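Chemist: Sequence and predicted structure are below.
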Amino acid sequence: MNTTAYYPVTAAVTRGRGAPFTLEAARIRAPRADEVLVRIVATGMCHTDMIVRDQYYPVPLPAVLGHEGAGVVEAIGPQVKGLQVGDHVVLSYGHCGHCLSCGGGHTAYCQEFFARNFSGADPQGESALSDESGQRLNDHFFAQSSFASLALARENNAVKVSPKAPLELLGPLGCGIQTGAGAVINSLKVTPGSSFAAFGGGAVGLSAVLAARVAGATTIIAVDVVPSRLALALELGATHAVNSKDVDPVAAIREITAGGVNFALESTGRPAVLRQAVDALASRGALGVVGAPALGVTAEFDVNDLLLGGKSIRGIVEGDSVPQKFIPELVELYLQGRFPFDRLVKFYSFKDINQAAEDSEKGLTLKPVIRIHN
């Protein structure tokens, strides 16, 4: 006899490749083991949600996406030790917690990363969500599926945050903002007095601009083709803005820095922009790559330029962040007024989730956040 308890939930369901999100009544099972059930207050919308909806990444459909959730703990499994009902939490990516990468403090490179974030199921291959007819909805997207009024996460990816911070704002810290800021602080380790260039002025790129200022970089260059994004970058701490539609960004950066930039971040996922970022590096400069194109996309660079210049290129997942440590640090920086990522956010109601997606894809909104519960 099945004695599992279920909770009613409203979820935004992705039923087909490129299809709009549909709000549906569904149900979600109670938490087990080290799981926590979270009442989602708001969740950010990220580029990855759209590329999965469009099946650039092969997550099985129908699915409930969403991976920047923030909310209040509603119920806990019997093995949960550090969280209680009523705690404010930000949900981040899934990781196993016991492989070599996780054990070494590199949870973003968990050996089970793809399975725990993109498989559409828990580690046992099961879904926690089902629709009104009892049919499975693929879930556990980034170990949360937070385009829903309730979401299941594990204790290790539900990060307790200060109740002093506005919870509806904090969801994007779980992925996009964490990625940009972490790439600067954790991965590239941008140093005081150095130069930094952000290739791409979306939410990730501008988060990197904010973090470069926190890290003490004295020349901070934003590169994009949208004038409003470049203007905002200057307000957020960039010292220079380069419109790559109007000028050669490599030449412009070399002129600004008298030879090349010490650190750069590529967040567009465009191979041509990646090549520009490599070319714009100074001798022994370092480039971080966070932009995600479709699977199989390749890029090229001048091997001798890389070799003789001592340049380095490295891929970065989730800003090399350990969420339990890094997200509270970003919250504290925000509360101190030193990391105003709220300037990137525009709020939408749950019923307007498709408008949020459209505005994001058109570049009208940097970081949509979907309000689900008030």
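Modeler: On my side now, so go ahead. A quick note: this is a predicted structure, and the numbers were derived from the prediction, not measured.
Chemist: C-alpha from now on. contacts and neighbour counts both.
Modeler: Fine.
Chemist: Show residues contacting the helix or strand containing Ala231.
Modeler: Applying DSSP states H and E as the criterion places Ala231 in helix 227-236. Helix 227-236 is contacted from outside by 201-202, 206, 209-210, 222-224, 240-243, 340, using C-alpha atoms under 8 Å, 6 or more residues apart in numbering.
Chemist: rerun at 6 Å
Modeler: 201, 241 (C-alpha atoms under 6 Å, 6 or more residues apart in numbering).
Chemist: in that helix, what counts as buried?
Modeler: 229-230, 232-234, 236 (16 or more other C-alpha atoms under 10 Å).
Chemist: And stretch 205-223, by the same measure?
Modeler: So for stretch 205-223, counting by 16+ other C-alpha under 10 Å, buried means 205-215, 217-223.
Chemist: Centre of the chain to that stretch, how far?
Modeler: Stretch 205-223 sits 17 Å away from the centroid of its parent chain (C-alpha atoms, centre = their mean, to the nearest Å).
Chemist: Now do the contacts for Leu274.
Modeler: Counting by C-alpha under 6 Å, 6+ apart, there are no residues that Leu274 touches.
Chemist: And it, which helix or strand is it part of?
Modeler: Counting by DSSP H and E, Leu274 is part of helix 271-279.
Chemist: The next helix or strand along the chain from that helix vs helix 271-279, what angle?
Modeler: Following helix 271-279 in sequence order, the next helix or strand is strand 281-289 (DSSP H and E). Strand 281-289 and helix 271-279 meet at an angle of 140 degrees, taking axes from the mean of the first three to the mean of the last three C-alpha atoms, to 10 degrees as the criterion.
Chemist: Kindly check the end-to-end length of stretch 41-53 for me.
Modeler: End-to-end distance of stretch 41-53 (C-alpha to C-alpha, to the nearest Å): 22 Å.
Chemist: what's next to it, contact-wise?
Modeler: 17-18, 68-71, 168, 171-172, 368-373.
Chemist: ok, structure two:
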Amino acid sequence: MRITAALTETRGAPFTLTPLELDDPRPGEVVVRMVSSGVCHTDLIMRDQWYPVPLPAVLGHEGAGVVEAVGDAVRHVAPGDHVVLTFNSCGGCRMCDQGRPAYCDGFFGCNFAGARPDGTSPLRRAEGGGRDVVHGVFFGQSAFATHALASGRNVVKVDADAPLELLGPLGCGVQTGAGAVLNSLDPPAGSSLAVFGAGSVGISAVMAAVIAGCSTIVAIDLNERRLDLARELGATHVIDAAAEDPVERLRDLTGGLGPGYTLETTAVPSVLRQAVDTLCNGGTCGVIGAAALGTEVSLDMSTLLFGRSVRGIVEGDSVPRRFIPQLVEFHRQGRFPFDRLIKTYAFEDINQAVEDSEKGTTLKPVLTFA
């Protein structure tokens, strides 16, 4: 099949719209005509080679669209179904068997290898005889394209009346923030949560904290517009980290104890230190921010001694086939207005969307396909 994809040729290079050929689906695969795709921070750090994803490649991992073809082994979706694409997993390791696919033992191979498990890519250049290798199946999808080939495991069916032009970010960023609260930390009603970083992931966590019934929800950021939006979407307090010390302010807001739960979304080591230092005794800090490989952080061991814990969170501990439809339903009920985070761009304006994201002028860019 001839498609158009936004190709990442070399480290840090702009995305270039390029004609490619896409394979027909193998038995466990699904071809999806893209309606929208979110632009995620992870796409940009892969472009910049924070992780060794092979290039040239088609990135994009927050896709939503309509199924066009399925392999013989796929049973849960059919042509015409509306779907969201999410992270991939192997389905056969000890973590997948435990219902924890976000911690799949083969997660890196399934999502970052740029190829199927057998080493092949479903993508090749449409010009020049198709001989040049183009790496695909990024996060099991490579959604920066008019069509994507996904694994049956990372295709989630949604109701036909759900707004596909908005749903792509549920596949990663929004799912990560919301799931970190509702699945990973699972704070009891009346508890306190501080979210460090009011980007799309952080504000998704704020909205989820409202659903969870947290009584004190604090958003911390350097961007006043983002803090204003966090307040509109459920934060009971906001902290401008450029103007005051978040640790001291959080203690003031929690009677001197510190919050019971914190989330670190920025991947800045000094911010993670603040998120841990501010916890009350027995509190938990969830780490979401994706830092460059080898990034280290310093923590006070005495702080941890008093029952505090730090845990990493991938994809909000989500089982996507259950959690993504749940988020869609929360949105339908008006309880999870993640659409407030989104600004849409035509596919051909992908580089403008990336620039606006990196400047912080757009919270969550979403590409739309005609």
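Modeler: Right, received. Where do you want to start? Please read all numbers here as calculations on a predicted model, not as lab measurements.
Chemist: ok, back up a step: the contacts of stretch 41-53 of the first structure in helices, which ones?
Modeler: Glu168 (DSSP state H).
Chemist: now that we have the contacts of stretch 41-53 of the first structure, which one has the most neighbours?
Modeler: Most neighbours among those, by other C-alpha atoms under 10 Å: Gly69, with 38 neighbours.
Chemist: Now do the helices in the stretch 101-250 of the second structure.
Modeler: With DSSP state H, counting those that start in this stretch, the ranges of helices along the stretch 101-250 of the second structure come out as 107-112, 164-167, 173-179, 200-212, 224-232, 246-253.
Chemist: now those helices in JSON lines, with distance to Ile45 of the second structure?
Modeler: JSON lines is the format used below for the helices of the stretch 101-250 of the second structure (distance: least, C-alpha to C-alpha, whole Å):
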{"stretch": "helix 107-112", "distance to Ile45 of the second structure": "12"}
{"stretch": "helix 164-167", "distance to Ile45 of the second structure": "22"}
{"stretch": "helix 173-179", "distance to Ile45 of the second structure": "14"}
{"stretch": "helix 200-212", "distance to Ile45 of the second structure": "16"}
{"stretch": "helix 224-232", "distance to Ile45 of the second structure": "22"}
{"stretch": "helix 246-253", "distance to Ile45 of the second structure": "27"}
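Chemist: So what does Leu330 of the first structure match up with in the second structure?
Modeler: Leu330 of the first structure maps onto Leu327 of the second structure when the alignment is built from TM-score structural alignment.
Chemist: Now do the SS call for its match.
Modeler: helix (DSSP: H, G, I helix; E, B strand; the rest coil).
Chemist: how close does it get to Met207 of the second structure?
Modeler: Taking C-alpha to C-alpha, one finds Leu327 of the second structure at 11 Å from Met207 of the second structure.
Chemist: Equivalent analysis for Ser302 of the second structure, please.
Modeler: For Ser302 of the second structure, the distance to Met207 of the second structure - C-alpha to C-alpha - is 33 Å.
Chemist: Now the longest strand seen in the second structure on the first structure. Mean distance?
Modeler: Secondary structure of the second structure read by DSSP state E shows that its longest strand is strand 29-38. Compared with the first structure after the fit, strand 29-38 of the second structure shows a mean deviation of 0.3 Å (mean C-alpha distance after the TM-score superposition for the first structure).
Chemist: what range in the first structure matches the following helix or strand past that strand?
Modeler: Scanning forward in sequence from strand 29-38 of the second structure by DSSP H and E, the next helix or strand is helix 41-47. Per the alignment by TM-score structural alignment, helix 41-47 of the second structure matches residues 47-53 in the first structure.
Chemist: Switch the buried residues of helix 227-236 of the first structure over to TSV; also include distance to Leu137 of the first structure.
Modeler: Shown next, in TSV, are these (distance: C-alpha to C-alpha, whole Å):
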residue	distance to Leu137 of the first structure
Arg229	37
Leu230	40
Leu232	39
Ala233	40
Leu234	43
Leu236	40
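Chemist: My understanding was that His140 of the first structure contacts Ala121; is that so?
Modeler: Yes: using C-alpha atoms under 6 Å, His140 of the first structure makes contact with Ala121 at a distance of 5.4 Å.
Chemist: of those two, who's got more company?
Modeler: His140 (31 against 24).
Chemist: OK, contacts around the equivalent of that one over in the second structure?
Modeler: By TM-score structural alignment, His140 of the first structure lines up with Val137 in the second structure. Residues in contact with Val137 of the second structure (C-alpha under 6 Å, 6+ apart) are 114-115.
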